[in-house]
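Chemist: I'd like to go over a predicted model; first the sequence, then the structure.
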Amino acid sequence: MTGTDLANADELLAGSGLVALVTGGNSGIGFEIARELLARRVEVWIGARDRRKGEAAARELGSSVRVVSLDVTDPATIEAAAAEIGDLDILINNAGINPGGEDISATSVDQLRRAFETNVFGLVAVTQAFLPALERSMHPRIVNISSGTGSLAWNSGPNPQFDWERVKGGGFAYRISKTAVNAATLLAAQALGDRVKVNALAPGLRRTNLLPGMTAGGDPAEAAGGAVRLALLPDDGPSGSLWSWDGSRVPW
């Protein structure tokens, strides 16, 4: 593996015996990630703030899915989820929000706080709670669902893979929070070293609840494939990088 392209990377194994948690797994990209992991015989837990929505998603995915009540902004539910799930091999930090707002002049500090509460602080809190279980695993993997719009390299000038002129300065709260997710991914990978592989995924623009009413964007299932590749990396796979859904590396 070159470390610059995961499109043709071998998967760790069929998945049998592995246990995964997908936060925000009841809809959108998280739902499709759960579906693909199940197809690879991974035991999947979906974390949902609304238990009824989680159970509805589980019924659609199949009886082998398990649901755990998990609000990434609520320490009590995080602690309870970690206790209920027990052993864990794969953590997909997928839960996220877009609190609205445009550029810095049209985004409130409250919107910024809400973005960080879920997208950054929640991600870190969940990761910390499950680290003891992950470090007991033979093949621990963390995948943080980020965004190419959080890449400082892509945001700093025209790029053929990024519509810089259309989005520059906009999505202030959401994009800053995803830049922080990228930093958290890199620093966590450095701290955990060979013990746990930590990577981030830029899923591309998708039709999800993140942008209600949006008709543009691709199929969430397409992005889910990229997350699953990172979740099932072989033991010689990379750590501490941001990857596009298509398997190419994205600059920080």
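Modeler: Happy to help now that I have it.
Chemist: C-alpha from now on. contacts and neighbour counts both.
Modeler: Noted.
Chemist: give me the most central residue, this structure.
Modeler: The centroid of the chain falls nearest to Ile145 when counting by C-alpha atoms, centre = their mean (2.4 Å).
Chemist: Pro132 versus that one, what's the distance?
Modeler: When distances are taken as C-alpha to C-alpha, to the nearest Å, Ile145 and Pro132 turn out to be 21 Å apart.
Chemist: swap in Arg40?
Modeler: Using C-alpha to C-alpha, which is the criterion applied here, Arg40 is 25 Å from Pro132.
Chemist: what residues are up against the residue nearest to the centre of the chain?
Modeler: Counting by C-alpha atoms under 8 Å, 6 or more residues apart in numbering, Ile145 makes contact with 92-94, 200-203, 227.
Chemist: swap the cut-off to 6 Å and go again
Modeler: If a contact means C-alpha atoms under 6 Å, 6 or more residues apart in numbering, then Ile145 has 94, 200-201 as its contacts.
Chemist: residue farthest from the centroid of this protein?
Modeler: Outermost in the chain, C-alpha atoms, centre = their mean: Ser105 at 28.6 Å.
Chemist: quick one, strands of the stretch 51-200 of the chain?
Modeler: Using DSSP state E, counting those that start in this stretch, the strands of the stretch 51-200 of the chain run over residues 66-69, 90-93, 141-145, 197-202.
Chemist: now these in TSV, with distance to Tyr174?
Modeler: Output for the strands of the stretch 51-200 of the chain, formatted as TSV (distance: least, C-alpha to C-alpha, whole Å):
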stretch	distance to Tyr174
strand 66-69	24
strand 90-93	16
strand 141-145	13
strand 197-202	13
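Chemist: of all those strands, which lies closest to Ala81?
Modeler: Taking C-alpha to C-alpha as the criterion, strand 66-69 is the member of these that comes nearest to Ala81, at 6.3 Å.
Chemist: I'd like to know which elements that closest one is packed against.
Modeler: Strand 66-69 sits against strand 43-48, with contacts defined as 3 or more C-alpha pairs under 6 Å, 6 or more residues apart in numbering; DSSP states H and E.
Chemist: comparison target below:
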Amino acid sequence: MTITLITGANKSLGLETARRLIDAGHTVYAGMRDLANGDAARELGARLVQLDVTDQASVEAAFATLPELDVLVNNAGVLGTSFGVDDLSAEAMQSVFDTNVLGVVRVTQAALPLLRRSAHPVVVNVASGVGWPRFLSTEGRDEFPVPSVPYAASKAAVIALTVQYAKNLPAFRINASDPGYTATDFNRHSGHQTVTEGTDATVALALVGPDGPTGEFHDRLGRIEY
């Protein structure tokens, strides 16, 4: 039995990831800030766990309820409130980084004792092509028109975190996924991909075997080359 925890699993990409991994035979713990929003995950057969990635006490309490852990999907993220330079502030950066970057660190560090006991530990960090400089600077890419600084910078940090964690934990399989331009609340459902397409990379990386990739960044078509 594969035990999996997904953060931000009450809706959208996190919920679809939960559905697909349950279908793949995983026992899924659906982490979310407010369990009152967990009906959809509960109906899928997920086990709900209160988990606010910005709150260390909440993170520690969540992991105290888990008997084992094989796969961690760091999916929780926020878009933030700054969408250009004129509205940019250190506080806007800090707010986004607290969830998107420090949240990944809080959760991953808390997960390490359980993951180290797994025969095949896997971590997937949900990043974004918006954090990939080549995509941000290539006209014609979906990412090119995005002006937001905090979100892009936070997802670039998530990719770097992934590479560094993978180097430090060679027995793990640790990768980052790019959902692509997917119709979610983040973009008022303007994305051209479905949530199923948007979770292709995350699910594939969550299912990698012991000889699978590590320290890589993947979209639904495979590895994104530097």
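Modeler: That came in fine, so what should we check first? For clarity, every value in this text was computed on a predicted model and none was experimentally measured.
Chemist: what does the residue farthest from the centre of structure 1 align to in structure 2?
Modeler: When structure 2 is aligned by TM-score structural alignment, the residue opposite Ser105 of structure 1 is Asp86.
Chemist: stretch 110-125 of structure 1: which residues count as buried?
Modeler: Buried residues in stretch 110-125 of structure 1, counted by 16 or more other C-alpha atoms under 10 Å: 111-125.
Chemist: starting at the chain centroid, how far to it?
Modeler: A distance of 14 Å separates the C-alpha centroid of stretch 110-125 of structure 1 from that of its chain, computed with C-alpha atoms, centre = their mean, to the nearest Å.
Chemist: burial of Val167 of structure 1, as a residue count?
Modeler: Neighbour count of Val167 of structure 1, defined by other C-alpha atoms under 10 Å: 14.
Chemist: return the residues in contact with it.
Modeler: By C-alpha under 6 Å, 6+ apart, Val167 of structure 1 lies in contact with nothing.
Chemist: over to Leu79 of structure 2?
Modeler: When contacts are counted by C-alpha under 6 Å, 6+ apart, Leu79 of structure 2 is found next to Tyr151.
Chemist: roughly how far does it sit from Leu15 of structure 2?
Modeler: When C-alpha to C-alpha is the yardstick, Leu79 of structure 2 and Leu15 of structure 2 sit 18 Å from each other.
Chemist: also Ala57 of structure 2?
Modeler: Here the distance between Ala57 of structure 2 and Leu15 of structure 2 works out to 24 Å (C-alpha to C-alpha).
Chemist: those two: who's more crowded?
Modeler: The residue with more neighbours, out of Ala57 of structure 2 and Leu15, is Leu15; 24 against 11, by other C-alpha under 10 Å.
Chemist: how about the more buried one, what's its match in structure 1?
Modeler: Residue correspondence to structure 1 (TM-score structural alignment): Leu15 of structure 2 is matched to Phe31.
Chemist: what helix or strand does its match sit in?
Modeler: Using DSSP states H and E, Phe31 of structure 1 falls within helix 28-39.
Chemist: that helix vs structure 2, mean deviation?
Modeler: Superposing on structure 2 and averaging over aligned pairs (mean C-alpha distance after the TM-score superposition for structure 1), helix 28-39 of structure 1 comes out at 0.5 Å.
Chemist: tell me which residues in that helix are buried?
Modeler: Taking 16+ other C-alpha under 10 Å as the criterion, helix 28-39 of structure 1 shows 28-38 as buried.
Chemist: again with stretch 219-226 of structure 2
Modeler: 219-220.
Chemist: in space, what's closest to Asn209 of structure 1 - neighbours in sequence excluded?
Modeler: For Asn209 of structure 1, the nearest residue in space outside its immediate sequence neighbours is Gly28; the separation is 6.8 Å by C-alpha to C-alpha, 6 or more residues apart in numbering.
Chemist: pull the residues that contact stretch 99-118 of structure 2.
Modeler: With C-alpha under 6 Å, 6+ apart as the criterion, stretch 99-118 of structure 2 contacts 53-54, 68-70, 77, 121.
Chemist: what's that stretch aligned against in structure 1?
Modeler: Under the criterion TM-score structural alignment, stretch 99-118 of structure 2 matches residues 118-137.
Chemist: and the matching stretch, how far out from the chain middle?
Modeler: Taking the mean C-alpha point of stretch 118-137 of structure 1 and that of its whole chain, the gap between them comes to 12 Å (C-alpha atoms, centre = their mean).
Chemist: and Asp40 of structure 2, what pairs with it in structure 1?
Modeler: One correction, residue 40 of structure 2 is Ala, not Asp. Counting by TM-score structural alignment, the partner of Ala40 of structure 2 is Ala57.
Chemist: how about the contacts made by Gly14 of structure 2?
Modeler: Gly8.
Chemist: Ala176 of structure 2 corresponds to which position in structure 1?
Modeler: Looks like Ala176 of structure 2 aligns to Ala200 there (TM-score structural alignment).
Chemist: how near is the residue nearest to Ala153 of structure 2 when sequence neighbours are not counted to Asp70 of structure 2?
Modeler: What sits nearest to Ala153 of structure 2 in space, not counting adjacent residues and going by C-alpha to C-alpha, 6+ apart, is Gly131, at 6.1 Å. As for Gly131 of structure 2, its distance to Asp70 of structure 2 is 27 Å (criterion: C-alpha to C-alpha).
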